[in-house]
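Novice: All I have is the shape, not the residue letters:
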């Protein structure tokens, strides 16, 4: 919520109101030109007056700090973004909380993990579970010590964020048993700011029923 903008760099030099310097970007990274009263700090060095190259960059990119604020400089599909975060961001000032559905143990669902023989695009398999007597499948990705799932359902765009919600499971047992706790479904950063880039669930990860569990639309968007 501290993000104030997402700047897509080109080969045309450009200045922005929320980060020091004159910026350009290409496949090799970002270049920033600083004048006398400007500076940026990276983990390795303090950048002062002059021309500085930042790169090569990956999706996580690197962070520069300035005047109590930070900016991410990162690659997005071969293009470079600069995404500043300020402690006095309007989003932070107006954030009124994220409502949640009441915790409901009936939304803790037993499932079976079916791994792919050849994982693709980081997807490692599917979780299979029953709801009201019907089998459903969700594509899952490798998460920290478990599975990461992006999904939509019949509440999406009604009481929950339209694009997606996410949840993480514990690691499946050796026989494939895994539990999906929909009470832990939560929003991605794009639910809180227009300046985030979030993945969309695959088409098959749209559930035809309402998952009335987990986080709802943040109050400022409701």
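Specialist: Received, thanks. In this text, all values refer to a predicted model and were calculated from it rather than measured experimentally. Numbers count the residues shown, from 1 in each chain.
Novice: Going by C-alpha atoms from here, please, whenever you check contacts or count neighbours.
Specialist: Noted.
Novice: Verify the stated contact: residue 31 with residue 73.
Specialist: No. When contacts are counted by Cα atoms under 8 Å, residue 31 is not listed as touching residue 73 (10.3 Å).
Novice: Please say which of those two ends up with more neighbours.
Specialist: Set residue 31 next to residue 73 and count neighbours by other Cα atoms under 10 Å: residue 73 wins out with 26 against 20.
Novice: Tell me which residues touch the more buried one, please.
Specialist: By Cα atoms under 8 Å, 6 or more residues apart in numbering, the contact set of residue 73 is 30, 57, 61-64, 80-83.
Novice: Where is the longest strand in the protein?
Specialist: In the chain, assigned by DSSP state E, the strand with the most residues is strand 108-120.
Novice: take a look at this one as well, against the first:
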């Protein structure tokens, strides 16, 4: 895993920590650079569970924002490094704590089919499906990742392994569900959240990726 700071301010002891989705690099959140006056860090590239906790431990509190597969991965990683109890606010965006799941996430067969068929063309189709239309896709392209197909395949395979790690009892405070999501089915998200009283569920008319929604949640909230 990679951890990079999008903004760092030693005057604050709180950290806004973003766990990104599959198939991204830091470019996906480049438009957030210098827009937040506090500490803002990004976790991405889930090809291993290596996690430099020394970058996180100086902060007394963590505001967690997780997107897509990051919603499943974040609690497991933070708990493994005894950092989960520092989370004072948590928000999920278009994902569930179940990750790969036939009822509450992305179906196992769909995930395996993505592994089996991945190439440059199918990877681009994945990024297109993240967006609701061409206008949103055009917004996304300047921030699309610069990683090889082999790296993307390795990440898909390793996320399967992370998914098999026993989950936590962690509940996000707020969950945003994009009703036009074509990656993480909104029906599966809503089903996973149906009886979770601890979570405030907010539905939006967005797809899996939406710059304006990310800015609203990650900067303005």
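Specialist: Everything's here; your move. What you are looking at is a predicted structure, and each value in this text was computed from that prediction instead of being measured.
Novice: Once they're superposed, tell me the TM-score.
Specialist: Their TM-score after superposition, calculated using TM-score structural alignment, normalised by the length of structure 2, is reported as 0.26; 110 aligned residues with a Cα RMSD of 6.5 Å.
Novice: Excluding covalently adjacent residues, which one is nearest to residue 156 of structure 2?
Specialist: residue 115 (6.4 Å; Cα to Cα, 6 or more residues apart in numbering).
Novice: how many neighbours does that neighbour have?
Specialist: Residues lying near residue 115 of structure 2 (other Cα under 10 Å) number 16.
Novice: what helix or strand is it on?
Specialist: Here residue 115 of structure 2, judged by DSSP states H and E, is contained in helix 108-117.
Novice: who does that helix touch, helix- and strand-wise?
Specialist: In terms of contacts (3 or more Cα pairs under 8 Å, 6 or more residues apart in numbering; DSSP states H and E), helix 108-117 of structure 2 is packed against helix 149-164.
Novice: so after the helix it packs on, what's the next helix or strand?
Specialist: Remark: after helix 149-164 of structure 2, the chain's next helix or strand is strand 174-178, criterion DSSP H and E.
Novice: List the buried residues in whatever helix or strand comes next after that next one.
Specialist: As assigned by DSSP H and E, the chain's next helix or strand after strand 174-178 of structure 2 is helix 186-193. Applying a neighbour-count criterion of 16 or more other Cα atoms under 10 Å, one finds 186-190, 192-193 buried in helix 186-193 of structure 2.
Novice: Flag every buried residue along the helix holding residue 115 of structure 2.
Specialist: Applying 16+ other Cα under 10 Å to helix 108-117 of structure 2 flags 111, 114-115 as buried.
Novice: how many other residues sit next to residue 134 of structure 1?
Specialist: For residue 134 of structure 1, the count of nearby residues is 7 (other Cα under 10 Å).
Novice: Kindly report the same for the one 5 residues further on.
Specialist: By the measure other Cα under 10 Å, the count of residues near residue 139 of structure 1 is 24.
Novice: again with the one 10 residues further on
Specialist: Using other Cα under 10 Å, residue 149 of structure 1 has 22 neighbouring residues.
Novice: In a strand, it, correct?
Specialist: Yes. Read with DSSP: H, G, I helix; E, B strand; the rest coil, residue 149 of structure 1 is one of the residues of a strand.
Novice: The residue nearest to it when sequence neighbours are not counted and residue 91 of structure 1: what is the separation?
Specialist: Using Cα to Cα, 6+ apart and skipping the chain neighbours, the partner closest in space to residue 149 of structure 1 is residue 140 (5.0 Å). Using Cα to Cα, to the nearest Å, residue 140 of structure 1 is found at 31 Å from residue 91 of structure 1.
Novice: who has more neighbours, these two?
Specialist: Comparing residue 140 of structure 1 with residue 91 by neighbour count (other Cα under 10 Å), the higher total belongs to residue 140, at 26 against 17.
Novice: how about the more buried one, what does it touch?
Specialist: 123-127, 147-150.
Novice: Test my guess that residue 178 of structure 2 contacts residue 204.
Specialist: Yes. Counting by Cα under 8 Å, residue 204 is a contact partner of residue 178 of structure 2 at 4.9 Å.
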